[in-house]
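Engineer: Okay, structure incoming, though there's no sequence with it:
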């Protein structure tokens, strides 16, 4: 067999195995497969939403699946491994199968397409494209597309970076094909670039000070900060007022000095005595034993 025929036959076998797994593993949530050649045989990795259904009780289902693949597709010692899909919304085959099931249940195609697109983009996909083709309403078939984000259509990146899934919905008017293409998160799309903000250095307008002046200022600042720290750490001083003690004789002398008044005798008439008490002129009659100001008016004796 030539190399071209060999590649064609491998592609046919891959398509037949995929169709077989879609039919057999529909209840398990089939999400695609990978085939790799090893010295021990052919390694087939199946991705599913519910791997327990594929394995079966005691591994009975997966053993039967392995024997059927070896007989139907002439494979030598096939080994099937099952892996769980953590995020079904980022698996194109699972989303295509869910969309086909929704259309078969009678959900309007626009509502089903928009809901599926929103769920895929909310899961973190960089881009998604949903294409449905067939008889939706009326007698003529048409194509309806739902697109969001970035999507690749041509070249090697479109084959390697884009996850592709296809499913068929069978209705009374005919069959409807559902194709879902997803770019998962974390993929570097060719030609994509990112802008980084440029940092502008600020130029100071203050004149530069000599090195010696700067050192002196730094030392002065350091000393002031040290003094402030010492003042802050030291406890506040308490001021105690000590009363001035005075002896008893001193108190009596002060009291006598305060009470002492200046008395100056001034000569007056024969029947009275006169004196200056401070700034007041007083006199005392001989008949009376008390002093009174001279300015006081005397009462006349009754006749």
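Structural biologist: Here it is on my side, so go on. Because the structure is predicted, anything quoted here is derived from the model rather than measured. Numbers count the residues shown, from 1 in each chain.

Engineer: alpha carbons only for contacts and neighbour counts from here, please
Structural biologist: Will do.

Engineer: and residue 27, what does it touch?
Structural biologist: Shown in contact with residue 27 (C-alpha atoms under 8 Å, 6 or more residues apart in numbering): residue 53.

Engineer: Which of the helices or strands spans it?
Structural biologist: Under DSSP states H and E, no helix or strand contains residue 27.

Engineer: ranges for the strands of the stretch 51-200 of the chain?
Structural biologist: Ranges of strands within the stretch 51-200 of the chain are 78-84, 127-134, 142-149, 163-170, 175-183, based on DSSP state E, counting those that start in this stretch.

Engineer: ok, residue 23 to residue 115 distance?
Structural biologist: 25 Å (C-alpha to C-alpha, to the nearest Å).

Engineer: Residue 152 now?
Structural biologist: Distance from residue 152 to residue 115, by C-alpha to C-alpha: 22 Å.

Engineer: before we move on, what about residue 253?
Structural biologist: 111 Å.

Engineer: Got another one to weigh against that:
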């Protein structure tokens, strides 16, 4: 049980660090964090769109950030490295934060959602889904979902190509939660693989008597399909 408790404690602490960095680096375009334990100390990699705001003049900004993390979360000797996000439109956390900022400035949540969908799809995404819940229009909590393209929800493909970003915004009506799912077309696994030096399976198999029967039955199947399409 001690090992399980230790894992749960580290996971909860990483979630708190992620939330803390999201609030501190909101203006720098915060896009996520990776935390690794090393024998020397904790190694923290921060992804932002504007690294200059995080580093500061002569490194003062990143030194203050390391001091705050060490004092608040008790991480010994934290080493922070800042990396720039090359394509922020395909980062779900960055786009989720942008939707929250638009809503906070007074933009309607539907307009902000449509803007995010069009922006992400213009970058070549396979599909996008924006879910907004909370007190949207009245005192009663509501839920809306907007989807464009194809966004797998389960299976091995969903785990490989879909990334999720979560954010929240406090408005006059109350708290609103935002979840953004992006399905990347570039990470989609290939359906076919070219094998060099091999023999095709169809050419290797000898011809059998069942082949002419299959060739005769093929037109009938095609005619049936055309009839069904015509009926529909």
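Structural biologist: Structure received. Note that the coordinates shown come from a computational prediction; the quantities given were computed from them, not determined experimentally.

Engineer: Let me see the TM-score of these two.
Structural biologist: Once superposed, the chains reach a TM-score of 0.77 (TM-score structural alignment, normalised by the length of structure 2), with 194 aligned residues with a C-alpha RMSD of 2.1 Å.

Engineer: quick one on the thing from earlier: higher neighbour count, residue 152 and residue 115 of structure 1?
Structural biologist: Counted by other C-alpha atoms under 10 Å, residue 152 of structure 1 and residue 115 do not tie: residue 152 has more neighbours, with 19 against 12.

Engineer: Neighbours of the residue lying closest to that one once chain neighbours are set aside, how many?
Structural biologist: Once flanking residues are discounted, residue 152 of structure 1 sits nearest to residue 158: 5.1 Å by C-alpha to C-alpha, 6 or more residues apart in numbering. Using other C-alpha under 10 Å, residue 158 of structure 1 is surrounded by 16 other residues.

Engineer: Would you mind confirming that residue 134 of structure 1 makes contact with residue 172?
Structural biologist: No - taking contacts as C-alpha atoms under 8 Å, residue 134 of structure 1 lies outside contact range of residue 172: 11.5 Å.

Engineer: Neighbour count for the two, which is higher?
Structural biologist: In this view residue 134 of structure 1 and residue 172 are compared by other C-alpha under 10 Å, and residue 134 has more residues nearby, 19 against 7.

Engineer: how much space between that one and residue 17 of structure 1?
Structural biologist: 25 Å.

Engineer: same thing with residue 56 of structure 1?
Structural biologist: Taking C-alpha to C-alpha, one finds residue 56 of structure 1 at 20 Å from residue 17 of structure 1.

Engineer: now residue 97 of structure 1
Structural biologist: 17 Å.

Engineer: who's more crowded, the two?
Structural biologist: Neighbour count, other C-alpha under 10 Å: between residue 97 of structure 1 and residue 17, residue 97 has more, with 23 against 15.

Engineer: okay but that one is in contact with residue 170, surely?
Structural biologist: No - in terms of C-alpha under 8 Å, residue 97 of structure 1 does not count as a neighbour of residue 170; the distance is 12.0 Å.

Engineer: In contact with the residue nearest to residue 97 of structure 2 when sequence neighbours are not counted, which residues?
Structural biologist: Nearest non-adjacent residue to residue 97 of structure 2, counting by C-alpha to C-alpha, 6+ apart: residue 167, 6.1 Å away. Listed by C-alpha under 8 Å, 6+ apart, the contact partners of residue 167 of structure 2 are 93, 96-97, 100, 177-179.

Engineer: Please apply the same query to residue 31 of structure 2.
Structural biologist: 46-49, 85, 88, 91-94.

Engineer: For those residues, name the two members farthest from one another.
Structural biologist: 46 and 92 (14.9 Å; C-alpha to C-alpha).

Engineer: Who has more neighbours out of these two?
Structural biologist: residue 92 (25 against 22).

Engineer: so what's that one closest to, chain neighbours aside?
Structural biologist: Nearest to residue 92 of structure 2 is residue 165, by C-alpha to C-alpha, 6+ apart, at 4.6 Å.

Engineer: Distance from stretch 16-29 of structure 1 to the middle of the chain?
Structural biologist: 43 Å (C-alpha atoms, centre = their mean, to the nearest Å).

Engineer: what's residue 214 of structure 1 in contact with, if anything?
Structural biologist: Residue 214 of structure 1 touches nothing, counting by C-alpha under 8 Å, 6+ apart.

Engineer: re the thing from before, rebuild the strands of the stretch 51-200 of structure 1 as JSON lines, extending it with distance to residue 66 of structure 1.
Structural biologist: Converted to JSON lines, the strands of the stretch 51-200 of structure 1 look like this (distance: least, C-alpha to C-alpha, whole Å):
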{"stretch": "strand 78-84", "distance to residue 66 of structure 1": "6"}
{"stretch": "strand 127-134", "distance to residue 66 of structure 1": "33"}
{"stretch": "strand 142-149", "distance to residue 66 of structure 1": "38"}
{"stretch": "strand 163-170", "distance to residue 66 of structure 1": "23"}
{"stretch": "strand 175-183", "distance to residue 66 of structure 1": "28"}
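
Engineer: Compute the distance between the residue nearest in space to the middle of structure 2 and residue 56 of structure 2, please.
Structural biologist: What sits nearest the mean C-alpha location of structure 2, by C-alpha atoms, centre = their mean, is residue 163, with 2.2 Å. For residue 163 of structure 2, the distance to residue 56 of structure 2 (C-alpha to C-alpha) stands at 30 Å.
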